[in-house]
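>>> just a sequence and a predicted model for now, questions to come.
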Amino acid sequence: MTIQSQPLLDVLTGLSKEHIRFAETLHTLPDATLTRRPAAGGWNVLECMEHLNRYSAFYLDAIQTCIRNADSKPAAVYKPGRLGNYFSKMIHPDTSAKKMKTPKPMNTLNAPLSRSVLTEFISNQQQLTKLLEKAQQVDLGKEKTGTSLSRLIRLKLGDTLRFVVYHNERHTRQAKKALAGA
């Protein structure tokens, strides 16, 4: 399987901009709404967004370093790696709805949070959209990043970008469900 690089980056940028717009609408809601636990249980809105902030702390730096140190020219297509493609499909909410175990440092359940989580999320997403723009200048299949799982696991830049944006999509949808069920 190969993927056209530019259309992929356009889709990922579009999703990231949607995530920013969603977070901006959350600023208009009262704190009680943002911290209310959904009737079915699970994370509240702020916990969903903070979870994404914690992953952004690792991945934005990894992506930025990868792009800054890249020595490749852009390629029209890239072929996803086997592991990266698996992770991307596993995390995308349209291809996998099953619940996943969250690593303890990334679990935000009952964490003391304030609405500053939203400002941080918006800032992270703005940085991600800039990195997606810079990624147009490198080969998404040649350059690699580390993962939050292990220093030994490295993914193609295109796979990392897909994983990060799809993970954001998964949890912004979860936040929307938390709003609806709160």
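The structure has been received and is ready for your questions.

>>> C-alpha only now, for contacts and for neighbours.
Will do.

>>> just the strands in the chain please.
With DSSP state E as the criterion, the chain has strands at 3-4, 77-78, 144-146, 154-156.

>>> closest to Thr28 out of these?
Thr28 lies closest to strand 144-146 among the strands of the chain, at 36.2 Å (CA to CA).

>>> quick one: Pro93 from Gln4, how far?
21 Å (CA to CA, to the nearest Å).

>>> neighbour-wise, which of those two wins?
With neighbours defined as other CA atoms under 10 Å, Pro93 and Gln4 compare such that Pro93 has more, 18 against 12.

>>> can you show me the helices along this structure?
Secondary structure of the chain, counting by DSSP state H: helices at 5-26, 31-35, 45-68, 82-91, 116-134, 157-181.

>>> can you put the strands of the chain in TSV and add distance to Val138?
Formatted as TSV, the entries for the strands of the chain read as follows, by distance: least, CA to CA, whole Å:
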stretch	distance to Val138
strand 3-4	13
strand 77-78	11
strand 144-146	11
strand 154-156	11
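
>>> here's the one I want to compare it with:
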Amino acid sequence: MTTQALFSELENVTKENIHYLEQNVLPLTPEQLNWKPRQDVWNVKEVIAHVYEHAKYYHSAFSKKIDTTKFREPKDLFLSSPLGKSMWKSMKLGNARNVKRKMKAARLYNPLIVKSIVTEHVIADFLASQKELLNILERAKTINIRKAKIRLVGNNVIKFRFGDTLLLVVYHNQRHIQQVINLIQHPKFPQP
């Protein structure tokens, strides 16, 4: 795919996430934010806390790599590595906005295990991080996103192409925003 098409996709998905959060999540009451259909399911705040924890790691890694990479020449085409493509495709929603493959959250990013990641201001914090991500995407256009590499969260060994990791993060965000949408559309979701 062209690098321009990749960035366009990433920006569009991120802007959709921001719009949904601003229009549909910020106005929710504390009761709605904390509602869950079952005890083993994350509520809206827990879902957002999960993606915000990932955002904190990846946004820092992206910014640091943009500032320090020696690969300063952007290229017109981006080619995913086979493993990178497999990784982000497994995260991407299906055509019907459904989750194709369920995954288990790492313990450190699971709000049912690490309750401290669910803070009072986690919705606003994540929304701010999504706006920060748009800035990171703009800055990333100035480097070679095929040659620059990023370590996966919780993994000190494997590095993926910067572009593949951007796709992973944005599709991970989209996947969990869809989880929030599904919660809000649940027939028993409390009405204000």
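Done, it's in. On a predicted model such as this, the values are computed, not experimentally measured, just so you know.

>>> can the helices of structure 1 go into a markdown table with extra columns for mean neighbour count?
Rendered in a markdown table, the data for those read as follows (neighbours: other CA atoms under 10 Å):
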| stretch | mean neighbour count |
| --- | --- |
| helix 5-26 | 17 |
| helix 31-35 | 16 |
| helix 45-68 | 20 |
| helix 82-91 | 18 |
| helix 116-134 | 18 |
| helix 157-181 | 21 |
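
>>> out of the ones you listed, flag the one nearest Pro105 of structure 1.
Distances from Pro105 of structure 1 to each of the helices of structure 1 were compared using CA to CA; the shortest belongs to helix 45-68, at 8.4 Å.

>>> how big's the offset between the closest one and structure 2?
With both structures laid over each other, helix 45-68 of structure 1 and its partner residues in structure 2 are 0.7 Å apart on average (mean CA distance after the TM-score superposition for structure 1).

>>> could you check the angle helix 5-26 makes with that helix?
Compare the direction of helix 45-68 of structure 1 with that of helix 5-26 by axes from the mean of the first three to the mean of the last three CA atoms, to 10 degrees and you get 150 degrees.

>>> now helix 45-68 of structure 1, how far from the chain's geometric center?
How far helix 45-68 of structure 1 lies from its chain's middle: 7 Å, per CA atoms, centre = their mean, to the nearest Å.

>>> kindly report the same for stretch 142-149 of structure 2.
Chain-centre distance of stretch 142-149 of structure 2: 19 Å, with CA atoms, centre = their mean.

>>> which residues in structure 1 does it match up with?
Structural correspondence for stretch 142-149 of structure 2: residues 137-144 of structure 1, per TM-score structural alignment.

>>> quick check: buried residues in that stretch?
Buried positions in stretch 137-144 of structure 1, judged by neighbour count with 16 or more other CA atoms under 10 Å: 138-144.

>>> same question for stretch 102-109 of structure 2.
Buried residues in stretch 102-109 of structure 2, counted by 16+ other CA under 10 Å: Tyr109.

>>> which bit of structure 1 covers it?
Following TM-score structural alignment, the aligned partner range for stretch 102-109 of structure 2 in structure 1 is 99-106.

>>> quick one: terminal-to-terminal distance for the matching stretch?
From the first residue to the last, stretch 99-106 of structure 1 extends over 15 Å; the measure is CA to CA.

>>> Asn124 of structure 1 is in contact with Ser56, isn't it?
Yes. Under the criterion of CA atoms under 8 Å, Asn124 of structure 1 makes contact with Ser56 at 6.7 Å.

>>> quick one, what contacts Met90 of structure 1?
Neighbouring residues of Met90 of structure 1 by CA atoms under 8 Å, 6 or more residues apart in numbering: Ser96.

>>> now do the one 5 residues further on
Contacts for Thr95 of structure 1 (CA under 8 Å, 6+ apart) come out as Lys89.
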